[in-house]
Every structure is written in C-alpha cells, then in structure tokens.
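A.B. asks: Return a 3D structure for these sequence lines:
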Amino acid sequence: MSLQIVEIDAETALPLRHRVLWPDHPVDFSRVPGDESALHLGAYEGGELVCVLSLFTEGTDIRLRKFATRPDRQNQGIGSALFSAALDRARASGARRLWLSARASASGFYARFGLEPFGDPYFKETEPCRDMQIRLDQSLASSA
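C.D. replies: This is a model prediction of the structure:
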C-alpha cells in the first residue's frame, strides 16, 4: 500500500493521539493549547489514518507535539516517513530549530534523525521524558 502524507486538522488527529498516547486519560488530555493554529500532518495508508503529529510555531522555533503511530503500524517506517516530512516542513518554514519532548523509549528514534537531548530528564505522568532538538539552519549556514 502506498503512504500518503497530508495536512489534517486537530480534530482529525485527536482520536489517534488519544488512543496511542494517553488512552487512560480523558480525550481532552490529548489536546494542546494552540491546536487550532498548528500544522497537523497525518499519514494515511489504504485510506486509514495510521500516524499523526503536530507542529507548533514558537518564535523562531518549531515544536513537534503529539506524535502517534497506531500500534499495529509501528516499526514499519511510517513514523520515519512522517517525521521526515515534518522536518522538511520545518526547514522550509525558515525556523531555526525543531524541538520536542521525547518519551525516553523514543529517544533513539529521534537521535537517528540528528536530534540531541538538552536539559534535564523529567517525567510526564509516569513517562520518563527528555527534551530533544535539532538545528534547522546549520545546513543552510554551512553551504553558504
């Protein structure tokens, strides 16, 4: 099946976010302030939404939030394809940095894309987390 990556709205992303990330909480726990103005991307396979993420502009930075892949579709390259598309969008926007709050279990995934940890580790609910970032303007500066 072919993968289609498209812009979606927050309401389309919400059910998958909730089901994957915080199923034991109310749906509103998976909402984010600013959802209405963020860029939401979804990966569809066979007409089904299987992966979502959201990009929030914060000054000259872009923050990635609520990255969720349906459990039966994980480890199949779908999240990598969607994350690559998000990085491309962030670079094209002129942002200087993309950052995110990564669950410790996902830090290796982000490191493969060049993200590096910063700040101290912390917990969100019972999930160990770490902030990670990548400079988006380095490749532009080094090629000038």
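
A.B. asks: all contacts plus neighbour counts: C-alpha atoms, from now on.
C.D. replies: OK.

A.B. asks: gap between residue 76 and residue 114?
C.D. replies: 20 Å (Cα to Cα, to the nearest Å).

A.B. asks: quick one, which of these two is more surrounded?
C.D. replies: Between residue 76 and residue 114, residue 114 has the larger neighbour count (other Cα atoms under 10 Å), namely 12 against 9.

A.B. asks: Proceed likewise with the subsequent sequence, for comparison:
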Amino acid sequence: MHTAVTVQAVDYPSQSAALHAIRQRVFVHGQGIDPALERDSADAGAVHVLAMAADGQWVGTGRLVIDAAGEHGRIGRMAVLPDWRGQGVGAAMLQWLEQQARQRGVSRLQLHAQLPALALYLRAGWLPCGPEFVEASLPHLPLHKRLDGAMAVGGELAAQAALACIISTTGRQLRLLAPLLDPGLLDAPLVLDSLRALAARRQPVQVQILVDDPTAIVRCGGAALALLQRRPSVFSIRQRSLDHTTSANALAVNDRGYWLQRPSAASPDGQAGLPWRPSTQRVLQAFEQDWSCAADCPELRPLRL
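C.D. replies: A predicted model of the protein is given here:
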C-alpha cells in the first residue's frame, strides 16, 4: 500500500519539467490528447501544485488560474499517475488548491471534470453548472464551487453531490431530515457509498435521522433502509412531529459547517453551504428542535431473528 503523499506549491520555471512530465504521461500518452493542448499560455501565471511520494517521486499535479480581477478561479490540469490513483492524491491536491484560492480572496471556482473522475469533485462539494460537453475529445461536465456563501442546488445530481459532500466531511455528528428516506437521493450510489463509508469508520459517529412516515418507508424498503437497520449503533431514527416542526421539509447538516436545505422533499432543488458556517447554527437549531419533539420509530428497528 502506498504511503501518504506530500502536496506542495512549486515554482513553475524551476519545476515545469516535472509537472509537464506527469501531464504528458497522463493526458498525451494515457488519454491520447493532442500534445499541443497539454500546455498553454496560462501555465506561466498559474498556481501549480505537485504531489510527492515518500521516496521523492512526483506522482500528481494540478493548477489554479485566477482571473485578472482576482475574484474567480479555474482549477485544471489535474493529473495523477496510474499507479497512484485511488490513493487520495487527487483529493489532497484539490483541497490544497481550494485553500490557496481562499487565501487569495477568490470567491468562486470552476473546473471541467472528466466523467471518470466526477465522483472526486462531487464529494468535495463541487456542483454541476451546465450540460455535459466534449473537450479534447473527452466527455466533461462543468462544475463550480462558491467559497464565500451558500450555493443554489438545482437538479438530482447537484443534490446528490451536496449530500455526499456533507456525509463525507462529517466529523462525529450528522443530522438528516428525510421524510421518506429520500428515494432517489439517499439510495443514489454516490450518496449511499458515502453513508457506508461513514458507518464503517473506526472512530465513533452519530447519525440522527428524522422521518415522517415509517410505515411507508418499510413498505418501500431499499438499500438505504437496509444500511440503517444493519448499523443501529450509528444511525438513530425518530418520527417527526408535524405539529411542532420548525425545519425545512428536507435537510442535512454536519458538525463541520456543511449543510443542505430543500423546501420540498419531493424536489432536489434547494440551497447548500459547502461549507458556509454563518448559516450552520440556524439549520442545526431547527433540526434539534424537531428532534426533541420526535417519537421513536419501532417500525424501523432492525429485525431480531
């Protein structure tokens, strides 16, 4: 198993050979992209990152290009050597580049995600902002992320991305209001995989879930319900009292300032802070008031065979 990598900023003039070598191997040789597209005029003024393995080998690279006004940035040229994929290298570089953008006062970020790497960005809180398109002969999806406030969430994929991000960034506590366990959302592969990973952590995690109709949930069944019933030490479920509710009709909030609110559980559209701490306490208080008035759900307890 690979050891952890070190992510660091690099000076482009002195390290251009190293980062272009990675990009050549990944984009030109690995994906068949035209060599003329591997580099461009933005390289000279971009913020570049390289990921280094414990043995000193460079294994990944990426860049941040900031516009002239200093308000918007674009992350791109994200490349990880084949043997190092799936090791968290891309996620580490993405986090570093986002932090650099924040430190430089950038308020909004964009990127074009290759579809095979889409889950990496969605779990990091990047939301779709347009239709799929072809770039350099490969399918991409445009994504964006706001660093200075809440983001509008529109469409099923955006809602799945926001919820997966909230689950993945949870420290020890996650709260969900999902009236019918949100069919099509909680059981979407991106979200369900994030829930499974959260439940499988070694450190203690508490997930509180409010629902409205336990009988209907049992009748529909599904993978999300099965997971919750298998891990009662992690997931606590109560039925919301609709006479005393103060929450939106669907929400998620964790202990690290990430949240999602949707006015209607029947629609994926809403608003999310990924993170946006100024609104976190308001969302959390609404959930906790509903939780204090909620009742146990014997219908959803795991079966004892």
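
A.B. asks: care to give me the TM-score?
C.D. replies: Remark: TM-score between the superposed chains equals 0.90 [TM-score structural alignment, normalised by the length of the first structure]; 143 aligned residues with a Cα RMSD of 1.8 Å.

A.B. asks: so where do the helices sit in the stretch 51-200 of the second structure?
C.D. replies: 89-103, 118-123, 156-168, 189-199 (DSSP state H, counting those that start in this stretch).

A.B. asks: Could you say which of the ones you listed is packed most deeply?
C.D. replies: helix 156-168 (a mean of 25; mean count of other Cα atoms under 10 Å).

A.B. asks: That helix maps to which residues in the first structure?
C.D. replies: On the first structure, no counterpart of helix 156-168 of the second structure exists by TM-score structural alignment.

A.B. asks: Same question for stretch 128-139 of the second structure.
C.D. replies: Against the first structure, stretch 128-139 of the second structure falls on residues 117-128 (TM-score structural alignment).

A.B. asks: buried stuff in that stretch?
C.D. replies: residue 117 (16 or more other Cα atoms under 10 Å).

A.B. asks: Can you tell me, leaving aside adjacent residues, what's nearest to residue 23 of the second structure?
C.D. replies: Distance criterion Cα to Cα, 6 or more residues apart in numbering; nearest residue to residue 23 of the second structure, sequence neighbours excluded, is residue 79 at 6.1 Å.

A.B. asks: Kindly report the same for residue 261 of the second structure.
C.D. replies: Closest to residue 261 of the second structure by Cα to Cα, 6+ apart is residue 251, at 4.4 Å.

A.B. asks: Counterpart of that neighbour over in the first structure?
C.D. replies: With TM-score structural alignment as the criterion, residue 251 of the second structure has no equivalent in the first structure.

A.B. asks: end to end, how far does stretch 220-237 of the second structure reach?
C.D. replies: 17 Å.

A.B. asks: re the thing from before, can you tell me the SS state at the residue nearest to residue 261 of the second structure?
C.D. replies: Here residue 251 of the second structure is recorded as strand under DSSP: H, G, I helix; E, B strand; the rest coil.

A.B. asks: hang on, it packs against residue 176?
C.D. replies: Yes: using Cα atoms under 8 Å as the test, residue 251 of the second structure is close enough to residue 176 to be in contact (5.8 Å).

A.B. asks: out of those two, which sits in the more crowded spot?
C.D. replies: A count of neighbours by other Cα under 10 Å puts residue 251 above the other of residue 251 of the second structure and residue 176, at 28 against 22.
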